[in-house]
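Asker: sequence plus the predicted model coming up.
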Amino acid sequence: CKREGCTLVDYVAAHESADIFDYLAEVWAQMQQTIKNGLENEGVLPGTLKLARKASSYNIKAMQSAGSSRPMGMLFAAALATSEENAGGGRVTTAPTCGASGVVPAVMYFLKHDQGMTDHRLIRGLATAGLIGNVVKSNGSISGAEVGCQGELGTACAMAAGAATQVLGGTPLQIEYAAEMGFEHNLGLTCDPVCGYVQIPCIERNAFVAQKARECAIYALFSDGRHMVTFDDVVKTMMETGRDMQAKYRETSLGGLASVCLKRMKCNFNDNM
């Protein structure tokens, strides 16, 4: 892009079929529908954890808030909405996976409803998000079973941060910086779902990572885009970290929070008996 003087979106357009943006428009429509469904649905998610949905109440509280609490609450609610739809068997967009599907839609949704960005800009942002995700998928891994949650939510954070930076007028260098930070600051993140459900800690993680992606975009936009560690460096480091990670921290529900919470649940169950 630097050599040709083009944007990352130009690069995507040059290497994809002519209907890529029509496809991304469908993706964006589904992301918005999933969030809408998640914000309206209430009740308890399926499974033994009996976890209550929170997106609806978070959204109501966000709309009634002022100052910095309002945008943060909006972002949390949108991420929770998608993640809860995923946990409840609803239709979601893998971005890059189902378990990390709440981050990119939440950030794009926030940019539309809080920042007033147009669908056209957001769809072009999704082109860059997909490009970033494919760099990880092609040169690393997006599988929690292979490299832990750093490969899922770390990639989602990078995708959302890069896309947001572009939508907000960032340069390719600033976009790469935002994506690098989004990935870098999720290195080592384990995949330890309680009881094997993509609910605890997964749903909350999507909300916090969405906020982190927004912060990475803002941070990069304050800079001139120059930085020491490249996105490619972080992809390589993520793979090295994933290979060093014990299997029980890679989507087996045998280590980390999963093991602690399982022991506690078992004790509570026995006490109740």
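Answerer: The structure has been received and is ready for your questions.
Asker: please make it C-alpha for all contacts and neighbour counts, starting now.
Answerer: Noted.
Asker: got the buried residues for stretch 198-207?
Answerer: 198-200, 202-207 (16 or more other C-alpha atoms under 10 Å).
Asker: G169: what secondary structure?
Answerer: Per DSSP: H, G, I helix; E, B strand; the rest coil, the local secondary structure of G169 is coil.
Asker: tally of neighbours for it?
Answerer: When neighbours are counted by other C-alpha atoms under 10 Å, G169 registers 12.
Asker: about what we covered before: quick one: which of the buried residues of stretch 198-207 sit in strands?
Answerer: Per DSSP state E, strands hold no members of the buried residues of stretch 198-207.
Asker: any idea which of those residues is closest to I60?
Answerer: A207 (15.9 Å; C-alpha to C-alpha).
Asker: for the closest one, give its distance to S138.
Answerer: 26 Å (C-alpha to C-alpha, to the nearest Å).
Asker: same check, this time on A127
Answerer: A127 is 16 Å from S138, by C-alpha to C-alpha.
Asker: what packs against the one helix or strand A163 maps to?
Answerer: Using DSSP states H and E, A163 sits within helix 153-167. Packed against helix 153-167, as judged by 3 or more C-alpha pairs under 8 Å, 6 or more residues apart in numbering; DSSP states H and E, are the following elements: helix 103-113, helix 119-139, helix 172-184, helix 202-222.
Asker: against that first model, consider the following:
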Amino acid sequence: CQVEIGAAGAMGAGAVVEAAGGSARQAADAGAIMFQNAMGLVCDLVQAIVEIPCHTRNGSFASQAFICADMILGGYYNAVHIDDTVDAVYSSGKMLPLELRCTSLGGMAVTPSALSMQRKR
């Protein structure tokens, strides 16, 4: 999730800045802080299906894209640039344990309620 949803949110934040007439630097900064918000987010899809908690995370990150764009357009200074942020996201993703990297072996996927759900496949 940190990469998939983080990257989508970052692109969304940059697009909002561009649509609002901001500069390319502001778009990159909005994308950077959006991606920083996704740092450490695990991939723990329930039943190995991209639905729970993926849909709600995507929805909440879409709204965060607007918030990050507004922050940058409002004068917030981002100290960690997008290139460094992407490197940090990649590095932290490699540090996540196997159970939290799209395997459905940890996190939300192994909660009692998730395990008791009727199989969707």
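Answerer: Received, thanks. Here the structure is a predicted model, which is why all the values come from computation and not from measurement.
Asker: list the TM-score for the superposed pair.
Answerer: Put the two chains on top of each other and the TM-score (TM-score structural alignment, normalised by the length of the second structure) is 0.90; 117 aligned residues with a C-alpha RMSD of 1.5 Å.
Asker: one step back: find me the equivalent region of the helix holding A163 of the first structure in the second structure.
Answerer: Using TM-score structural alignment, the residues of the second structure aligned to helix 153-167 of the first structure are 5-19.
Asker: hmm, who's touching that stretch?
Answerer: 23-24, 26-39, 57-58, 61-62, 64-66, 68-70, 73 (C-alpha atoms under 8 Å, 6 or more residues apart in numbering).
Asker: separate out the buried members of those.
Answerer: By 16+ other C-alpha under 10 Å, these give 26-39, 58, 61-62, 64-66, 68-70, 73 as buried.
Asker: just how off-centre is stretch 19-34 of the second structure within its chain?
Answerer: Distance of stretch 19-34 of the second structure from its chain centroid, counting by C-alpha atoms, centre = their mean, to the nearest Å, is 16 Å.
Asker: likewise stretch 41-61 of the second structure?
Answerer: 10 Å.
Asker: ok, residues contacting that stretch?
Answerer: Outside stretch 41-61 of the second structure, the residues that reach it (C-alpha under 8 Å, 6+ apart) are 1-2, 5-6, 9, 96, 99-110, 114-115, 119-120.
Asker: just these: which are in strands?
Answerer: Among the contacts of stretch 41-61 of the second structure, no member falls in strands (DSSP E).
Asker: more crowded one of A127 and S138 of the first structure?
Answerer: Between A127 of the first structure and S138, A127 has the larger neighbour count (other C-alpha under 10 Å), namely 22 against 9.
Asker: the nearest residue to that one once chain neighbours are set aside: what's it in contact with?
Answerer: In space, and not counting its chain neighbours, A127 of the first structure is closest to V9: 6.1 Å by C-alpha to C-alpha, 6 or more residues apart in numbering. The contact partners of V9 of the first structure, by C-alpha under 8 Å, 6+ apart, come to 124-125, 127-128.
Asker: now name the helix or strand holding V9 of the first structure.
Answerer: helix 8-15.
Asker: in the second structure, what stretch matches that helix?
Answerer: Going by TM-score structural alignment: helix 8-15 of the first structure matches no residues.
Asker: just checking, what packs against the very next helix or strand once past that helix?
Answerer: Per DSSP H and E, helix 8-15 of the first structure leads on to helix 20-40 as the next helix or strand towards the C-terminus. Contacts defined by 3+ C-alpha pairs under 8 Å, 6+ apart place helix 20-40 of the first structure against helix 55-63, helix 69-87, helix 103-113, helix 119-139.
Asker: mind giving me the packing neighbours of the last one?
Answerer: What it means is helix 119-139 of the first structure. Counting by 3+ C-alpha pairs under 8 Å, 6+ apart, helix 119-139 of the first structure packs on helix 8-15, helix 20-40, helix 103-113, helix 153-167, helix 231-244.
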